[in-house]
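need the 3D shape of this:
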Amino acid sequence: MTLAETLRRARARLRGAGVETPDLDARILVEHFSGTNRTDAILSPDRTLDQATVDAVETALDRRISGEPTYRILGYREFYGLKLKLSAGTLEPRPDTETLVDKVLPYLREQVKAGERPRILDLGTGTGAIALALLSAVSEASAVGVDVSSDALATAQANAEALGLSDRFEARSSDWFSAITEKFHAIVSNPPYIRTQAVNALSREVRGFDPERALDGGEDGLDAYRTIASQAASHLEHGGCVAVEIGFDQRLDIERLFLRAGYALNEVGVDLGGHQRVLVFSKA
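Predicted coordinates for the structure are as follows:
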């Protein structure tokens, strides 16, 4: 089959199966497994693909139609310009979380200007996305990424090595702050914040492939925030910040938790959809 025929067939199969973004998913999958790009599709539509490539595309389409997310099929996801390996124990990093990186970077750069070599603690690091994005932007910084999943820790460490950041990144097994003794200039987290009763209502792409413990935030979705608000202060350097991603309707509840714990709200980050997605706190 030619490249053009393979693309047409892929789009048709995904449309027929009711996949939400069939044309985009078809293009991503075909390009990945055929080693082509959009320019090839325009300039060389009659390029012949060998049978092994066509079979690989068909298998990927079967997986997508069954509900597996496109980037899970590829095995990686780009985040803040970084290519990050995914695994069963990691949440798939999403563009909304880049808002957190954008909000924390100015704090780290201020620390650098003050002569510090800022240290970052990434709670529930998963792929290492947040910590590694910050390290890639601030060469003076170092980070500890903690998780309870050994699979996630191995994936985060592998990503750090692939990006050339392993000398400034440590993957550490810890249940939130349980194995943390030192202090940091920035404590960051995209914790589980879905209410337990709402987890089963998530899309099959999320419910079936993101690890449940990275989604389920307890009865009211706030369990992780209670832990962070109550324990972060003893691990925060003077002038440091705590930045957390939140659900689109959780701002007031989470803000109250941190205010009661003695923090001041510094900033609110808005995601690509216009939702309040990130809160940045400092000690009052």
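
C-alpha only now, for contacts and for neighbours.
Will do.

which residues in the stretch 101-250 of the chain form strands?
119-123, 142-147, 169-173, 184-189, 236-245 (DSSP state E, counting those that start in this stretch).

got these as CSV, with distance to Ser34 columns?
Compiled in CSV, these are given as follows (distance: least, CA to CA, whole Å):
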stretch, distance to Ser34
strand 119-123, 36
strand 142-147, 35
strand 169-173, 34
strand 184-189, 36
strand 236-245, 36
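
which non-adjacent residue is nearest Thr36?
Nearest residue to Thr36 in three dimensions, chain neighbours excluded: Val30, at 7.7 Å (CA to CA, 6 or more residues apart in numbering).

give the contact list for that neighbour.
Thr6, Leu7, Ala10, Thr36, Val57 (CA atoms under 8 Å, 6 or more residues apart in numbering).

ok but it is inside a strand, no?
No: assigned with DSSP: H, G, I helix; E, B strand; the rest coil, Val30 falls outside any strand and is helix.

selecting buried members of the contacts of Val30 in PyMOL, what would you type?
Remark: buried members of those, expressed as a PyMOL selection using 16 or more other CA atoms under 10 Å:
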select buried, resi 6+7+10+36+57
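
redo the contacts of Val30 as CSV? Include distance to Arg277 and secondary structure.
Below are those laid out as CSV (distance: CA to CA, whole Å; DSSP: H, G, I helix; E, B strand; the rest coil):
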residue, distance to Arg277, secondary structure
Thr6, 39, helix
Leu7, 36, helix
Ala10, 35, helix
Thr36, 35, coil
Val57, 36, helix
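
generate CSV for the contacts of Val30, with distance to Ser142 as supplementary columns.
Compiled in CSV, the contacts of Val30 are given as follows (distance: CA to CA, whole Å):
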residue, distance to Ser142
Thr6, 45
Leu7, 43
Ala10, 43
Thr36, 36
Val57, 40
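
for the comparison step, fold the sequence that follows:
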Amino acid sequence: MTDFVGQTVEAARRALAARLKTAAIDSAALDARLLIGHALGLDLTGLIAAAQRQLTPDESTRLEEFARRRLAGEPVARIIGEKEFWGLPLRLSTATLVPRPDTETVVELALELLRAGGDLARPMRIADLGTGTGAILLALLSELPAAEGFGTDISEAALQTAAANAACAGLSERATFIACDYARGLSGSFDLIVSNPPYIRSADIERLSVEVRNHDPLAALDGGADGLDAYRALIPQAAGLLAPGAALVVEAGEGQSGPIQALMTSAGLMPATAPKADLAGIPRAVAGHKMAR
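Just a heads-up that it's a prediction; the model follows:
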């Protein structure tokens, strides 16, 4: 027997929301709606239409399993298997981070810089170093109709996930995925390079939320003793690939924008603009550009 046997869809949703709220999950109502929708294979409209019908035994069992997983700290996105980013539904895998709204700040700043440099419809080459799900790259390609994009990652499993997401978004013809360490497998010049590398200090990993610490891949989180190891590697690599006037835009952790700007300057990149803050006011996207000849 599960807690949802014999309940209507609406009653089960409310019961699940109450259980999640009791467990101090802030997004209890939203999580409950998403989980019951996934358990029943229904979108919001379908849930409304089916509100008064009883759950089947299989649906009750499935929903109870999802409830147990969420109460144990597994993110809803992991349970569902996908997360929306920049309006694109992205599949997840154990080799990828769950894309977060903060990372959209990188996309926003990159588009602002490209827009300042000319028409967004012009042909260009862009690269996403450590692409994971492909989130940043695919978001940019969705806004840049003539751009060709390259996503790199050391994880073959992550690249398979990114390629599947590109296919789902109808962007496969303009997206190429390469297994390498940041930019080492790239050649030619690029009009934009972006990255959301690992930037959590090693000692801070254990203090992350259960959702992140136990479910995101460690390799995509751990940035070394000071959180800057990945930037030391990728910034010089990217600087050598940027076309004159082109920019590198990276995501930064709290308190890291200054040190990252210093690393960019050391690699010959000048500040492109002030770091762009996320909705919490944290400088989240840092940009440097190669001086035009």
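
TM between them?
After superposition, the two chains reach a TM-score (TM-score structural alignment, normalised by the length of structure 1) of 0.94; 284 aligned residues with a CA RMSD of 1.8 Å.

mind checking what the residue nearest to Thr36 of structure 1 lines up with in structure 2?
Under the alignment (TM-score structural alignment), Val30 of structure 1 maps onto Ile36 of structure 2.

grab the most central residue of structure 2 for me.
Pro99 (2.1 Å; CA atoms, centre = their mean).

doesn't Phe85 make contact with that one?
Yes: the pair Pro99 of structure 2 / Phe85 is scored as a contact, 6.6 Å apart, by CA atoms under 8 Å.

could you pull out the buried residues of stretch 176-187 of structure 1?
Trp176, Phe177, Lys183, Phe184, His185, Ala186, Ile187.

quick one: end-to-end distance for that stretch.
11 Å (CA to CA, to the nearest Å).

got it, and stretch 39-49 of structure 1?
16 Å.

what is the burial count for the counterpart of Ala225 of structure 2 in structure 1?
In structure 1, the residue matched to Ala225 of structure 2 (TM-score structural alignment) is Glu219. Around Glu219 of structure 1 there are 13 other residues, counting by other CA atoms under 10 Å.

doesn't Gln197 make contact with Glu219 of structure 1?
Yes: counting by CA under 8 Å, Gln197 is a contact partner of Glu219 of structure 1 at 7.1 Å.

just to revisit the earlier point, for Gly239 of structure 1, state which of the contacts of Val30 of structure 1 is nearest.
Relative to Gly239 of structure 1, the closest of the contacts of Val30 of structure 1 is Thr36; by CA to CA it sits at 48.3 Å.

what lines up with Val146 of structure 1 in structure 2?
Val146 of structure 1 maps onto Thr152 of structure 2 when the alignment is built from TM-score structural alignment.

next up, the contacts around its match.
Taking CA under 8 Å, 6+ apart as the test, what Thr152 of structure 2 contacts is 127-131, 159, 177-183, 185.

ok, those residues in structure 1: which stay?
Among the contacts of Thr152 of structure 2, the contacts conserved in structure 1 (both residues aligned by TM-score structural alignment, their matches' CA atoms under 8 Å) are Ala127, Asp128, Leu129, Gly130, Thr131, Leu159, Phe177, Ile178, Ala179, Cys180, Asp181, Tyr182.

name the nearest residue to the counterpart of the fifth one in structure 1, sequence neighbours excluded.
Under the alignment by TM-score structural alignment, Thr131 of structure 2 pairs with Thr125 in structure 1. Nearest residue to Thr125 of structure 1, sequence neighbours excluded (CA to CA, 6+ apart): Gly145, at 5.1 Å.

quick one, what contacts that neighbour?
Contacts for Gly145 of structure 1 (CA under 8 Å, 6+ apart) come out as 121-125, 128, 131, 153, 156, 169-172.

mind doing that once more with 7 Å?
Contact analysis of Gly145 of structure 1 by CA atoms under 7 Å, 6 or more residues apart in numbering lists Leu121, Asp122, Leu123, Thr125, Gly128, Ala131, Glu170, Ala171, Arg172.

before we move on, what about Thr99 of structure 1?
Neighbouring residues of Thr99 of structure 1 by CA under 7 Å, 6+ apart: Gly269, Val270, Asp271, Val278.

among these, who's most crowded?
In the contacts of Thr99 of structure 1, the most neighbours by other CA under 10 Å go to Val278, 28 neighbours.

that residue - that's part of a helix, no?
No: assigned with three-state DSSP, Val278 of structure 1 falls outside any helix and is strand.

that one against Glu245, yeah?
Yes: with contact defined as CA atoms under 7 Å, Val278 of structure 1 reaches Glu245; the gap is 4.5 Å.

list residues touching both of those two?
Taking CA under 7 Å, 6+ apart as the criterion, Val278 of structure 1 and Glu245 both touch Leu100.

against Asp55 of structure 1, how distant is Ser34 of structure 1?
10 Å.

with Arg213 of structure 1 instead?
35 Å.

neighbour-wise, which of these two wins?
Arg213 (16 against 13).

now do the helices in structure 2.
Along structure 2, counting by DSSP state H, helices occupy 9-22, 28-40, 44-49, 57-71, 76-80, 104-116, 135-143, 156-168, 210-213, 229-239, 257-266.

okay if I get those as a markdown table plus distance to Pro198 of structure 2?
Formatted as a markdown table, those follow (distance: least, CA to CA, whole Å):
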| stretch | distance to Pro198 of structure 2 |
| --- | --- |
| helix 9-22 | 30 |
| helix 28-40 | 27 |
| helix 44-49 | 35 |
| helix 57-71 | 25 |
| helix 76-80 | 19 |
| helix 104-116 | 15 |
| helix 135-143 | 15 |
| helix 156-168 | 14 |
| helix 210-213 | 13 |
| helix 229-239 | 6 |
| helix 257-266 | 13 |
